[in-house]
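[1] With the sequence up front, the predicted model follows.
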Amino acid sequence: MGRIALIGGGFSTDEDGVLDDWVLGQARAPRPTVCFVPTASGDAPGYVEKFFDAFRAKDCEPSVLPLFQRESDDTALREFLLAQDVVYVGGGNTANLLAVWRVHGVDRLMREAYADGTLLCGISAGANCWAEGSHTDSFGPLTHLPDGLGLLPGSVCPHYDSEPGRRSSYRA
């Protein structure tokens, strides 16, 4: 059975790399394959480079799964994702991430990877996606999004302590 780690920051905000080192230490292989999935940011090139800059220096094999300019067929996509020890999902727009994943069948592949023992992790939208629901500003004002992947029961609220209004809105 897989595991899910909801992390706060990682390479996108933490310069010391402690959270990313922790994630790598939780992987099932001594030199893990780590795939960054930047769907929530629209596969933003700067975000991808920041991931590679952080993970090239670590004892792992980093890769990226772009979905906005996808070049592989469904079989290759499945083989690629299931070969990963860690899937690291970036932040951005949760609703868009889930919609794009569903169009490409990535939602089903993530469930399969989870069942196969892959460590799934992410920040912000990349944390939201694993739960049944989440608290998001994907539609403008903060609101409940009830259609996450459901690998975790309940809901997630990223930025609960770091952004004004999140705590009170989530609790309401």
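    Looks like it arrived, so ask away.
[2] C-alpha from now on. contacts and neighbour counts both.
    Will do.
[3] in stretch 30-38, what counts as buried?
    Neighbour counts over stretch 30-38 (16 or more other C-alpha atoms under 10 Å) mark 32-38 as buried.
[4] Need the max-distance pair from those.
    P32 and P38 (18.8 Å; C-alpha to C-alpha).
[5] quick revisit: quick one: which of the buried residues of stretch 30-38 is nearest L97?
    P38 (8.7 Å).
[6] what residues are up against the closest residue to that closest one other than its chain neighbours?
    For P38, ignoring the flanking residues on the chain, the nearest one in space by C-alpha to C-alpha, 6 or more residues apart in numbering is G90 at 5.1 Å. Neighbouring residues of G90 by C-alpha atoms under 8 Å, 6 or more residues apart in numbering: 36-41, 122-126.
[7] for H144, same thing?
    Counting by C-alpha under 8 Å, 6+ apart, H144 has contacts 133-136.
[8] Turn the residues you listed into a markdown table, columns for distance to P45, neighbour count and secondary structure.
    As requested, the contacts of H144 are arranged in a markdown table below (distance: C-alpha to C-alpha, whole Å; neighbours: other C-alpha atoms under 10 Å; DSSP: H, G, I helix; E, B strand; the rest coil):
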| residue | distance to P45 | neighbour count | secondary structure |
| --- | --- | --- | --- |
| G133 | 28 | 21 | strand |
| S134 | 26 | 26 | strand |
| H135 | 26 | 24 | strand |
| T136 | 23 | 24 | strand |
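[9] out of those residues, which one sits closest to L82?
    Nearest member of the contacts of H144 to L82, counting by C-alpha to C-alpha, is G133, at 24.6 Å.
[10] pretty sure the closest one is in contact with G150, am I right?
    Yes - using C-alpha atoms under 8 Å, G133 is in contact with G150, at 7.4 Å.
[11] dropping in the other structure now:
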Amino acid sequence: MDAPSAVSADAPRAVGNAEPTAFRGTIVALGGGGFSTSETGASAIDDELVRMAARRIRAGTEDEAGAQSGFGASVGLPHVCFVPTASGDSRDYIERFEAAFEASARTYVLSLFGQSPWDYQDPAMLLDMDLIYVGGGSTANLLSLWRRHGVDELMKTAAAGGTILAGISAGANCWFDASSTDSFGPLAPLNDGLGFLRGSACPHFHGEPGREESFLGWITDGSLPAPGIAIDDHAAVVYVDGVATSVMVESVEAAAYIVDADGSLCNFDEHRRVVPVSEHGPDE
């Protein structure tokens, strides 16, 4: 892979024909990559997520009410919570997260399986975080368990309070109305998302066999709702209040695409919303 870099962009603009939802807050949907596939744990996208969380802290200290709201408003390292539900709280996955973020953030884990040594946590802890990072795995299992434990509503409340929501693969799928998933073995459409974001998502768009062809076909035949958002590994789409505003990438080959109802692809570059930045932040 090329040297890590990230990209971002400017003014909010609705993607395709989607109307923004009533959701308020910031969501970053990663197609793949990040710390979970990096040999060293280093990731330009993850670095940018931490910077975003740190900016939330600075904003909180300037507001008296925000400064009294909990962990996330305290001065210091941002509080980052990993939610590994989709992987069944994989120990290896959690340990990779902690190793990747320990130098830049105070790390927490929401374990719904009671995985030792993290044990079961009250999901209300999410309300005290600056950044919530959802891991990959089974989208269907994630959605089922979140609803059972009330995590879905807590995520919405946390985001409205300024907490950044981010997720990779299944952790990206979950925010949308629908998605392409391998939760049931073969790739299949799943029309059971949280609906924070309109339309359908497909992670690993060019990274796994069959992803591109099946996703375009399901959008075209109506099995999945348009617009579709197709995200390559090492790319992420940033949403603010339900509107896609920018893209971040860790590799020059990575991209994100809008898929219209007729199955046609439109690269985000065509909307001039992609501006390269280094691993240290946006290039001026």
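    Nice, thanks for sending it over. Computed from a prediction, not measured in an experiment: that's the story for all the values here.
[12] Got a TM-score for the two of them?
    For this chain pair, the superposition-based TM-score is 0.92 by TM-score structural alignment, normalised by the length of the first structure; 167 aligned residues with a C-alpha RMSD of 1.3 Å.
[13] And the strands in the first structure?
    Along the first structure, counting by DSSP state E, strands occupy 3-6, 33-37, 61-64, 86-89, 119-122, 131-136, 143-145, 152-156.
[14] residue range for the first one in the second structure?
    Under the alignment (TM-score structural alignment), strand 3-6 of the first structure falls on residues 26-29 in the second structure.
[15] what's the answer for the shortest one, then?
    With the alignment judged by TM-score structural alignment, the segment of the second structure matched to strand 143-145 of the first structure spans residues 188-190.
[16] distance between the matching stretch and the chain's centre?
    Distance of stretch 188-190 of the second structure from the chain centroid (C-alpha atoms, centre = their mean, to the nearest Å) equals 19 Å.
[17] ditto for stretch 44-51 of the first structure
    How far stretch 44-51 of the first structure lies from its chain's middle: 14 Å, per C-alpha atoms, centre = their mean.
[18] before we move on, what about stretch 57-66 of the first structure?
    Distance, centroid of stretch 57-66 of the first structure to centroid of chain: 14 Å (C-alpha atoms, centre = their mean).
[19] can you list contacts of it?
    Under C-alpha under 8 Å, 6+ apart, the answer for stretch 57-66 of the first structure is 24, 31-39, 43, 48, 52, 55-56.
[20] I'd like to know which of those residues is nearest to F68 of the first structure.
    Nearest member of the contacts of stretch 57-66 of the first structure to F68 of the first structure, counting by C-alpha to C-alpha, is D43, at 6.7 Å.
[21] Counterpart of the closest one over in the second structure?
    Using TM-score structural alignment, D43 of the first structure pairs with D89 in the second structure.
[22] Hmm, that match is touching D119, no?
    No - D89 of the second structure is beyond contact range of D119, at 10.2 Å (criterion: C-alpha under 8 Å).
[23] list the contacts for the residue positioned nearest the centre of the first structure?
    In the first structure, the centroid-proximal residue (C-alpha atoms, centre = their mean) is V89; its distance is 1.8 Å. When contacts are counted by C-alpha under 8 Å, 6+ apart, V89 of the first structure is found next to 36-39, 120-123, 125-127.
[24] one step back: who touches the match of strand 3-6 of the first structure?
    159, 162-169, 171-173, 236-242.
[25] What residues sit buried inside it?
    Quick answer for stretch 26-29 of the second structure (16+ other C-alpha under 10 Å): 26-29.
[26] quick one: it to chain centroid distance?
    5 Å.
[27] That one vs the first structure, average offset?
    Compared with the first structure after fitting, stretch 26-29 of the second structure has a mean deviation of 0.5 Å; criterion: mean C-alpha distance after the TM-score superposition for the first structure.
[28] which residue in the first structure lines up with L145 of the second structure?
    Taking TM-score structural alignment for the superposition, L145 of the second structure sits opposite V100 in the first structure.
[29] What is the burial count for that match?
    Neighbourhood size, V100 of the first structure [other C-alpha atoms under 10 Å]: 17.
[30] Isn't A53 of the second structure up against D130?
    Yes - at 5.3 Å, A53 of the second structure counts as touching D130 under the criterion of C-alpha under 8 Å.
[31] okay, these two: which has more neighbours?
    Using other C-alpha under 10 Å as the criterion, A53 of the second structure and D130 rank with D130 on top: 31 against 26.
[32] List the contacts of the more buried one.
    Shown in contact with D130 of the second structure (C-alpha under 8 Å, 6+ apart): 53-54, 56-57, 72-73, 78-80, 162-164.
[33] May I see these organised as CSV, with distance to G114 of the second structure added?
    Listed next are those as CSV, based on distance: C-alpha to C-alpha, whole Å:
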residue, distance to G114 of the second structure
A53, 27
A54, 29
R56, 30
I57, 29
G72, 24
A73, 27
P78, 24
H79, 21
V80, 19
G162, 27
T163, 24
I164, 24
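[34] for those residues, which one is nearest T37 of the second structure?
    Closest to T37 of the second structure out of the contacts of D130 of the second structure is V80 (18.9 Å), distances taken as C-alpha to C-alpha.
[35] Which residue in the first structure aligns with that closest one?
    Under the alignment (TM-score structural alignment), V80 of the second structure pairs with V34 of the first structure.
[36] Could you give the number of residues near the aligned partner of P209 of the second structure in the first structure?
    Correspondence of P209 of the second structure to the first structure, assessed by TM-score structural alignment: P164. By other C-alpha under 10 Å, 10 other residues sit near P164 of the first structure.
[37] separation between P164 of the first structure and S134 of the first structure?
    17 Å (C-alpha to C-alpha, to the nearest Å).
[38] Ends of stretch 29-36 of the first structure, what's the gap?
    17 Å.
[39] coming back round to it: okay if I get the strands of the first structure as a markdown table plus distance to R108 of the first structure?
    Listed next are the strands of the first structure as a markdown table, based on distance: least, C-alpha to C-alpha, whole Å:
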| stretch | distance to R108 of the first structure |
| --- | --- |
| strand 3-6 | 16 |
| strand 33-37 | 15 |
| strand 61-64 | 18 |
| strand 86-89 | 14 |
| strand 119-122 | 13 |
| strand 131-136 | 14 |
| strand 143-145 | 19 |
| strand 152-156 | 15 |
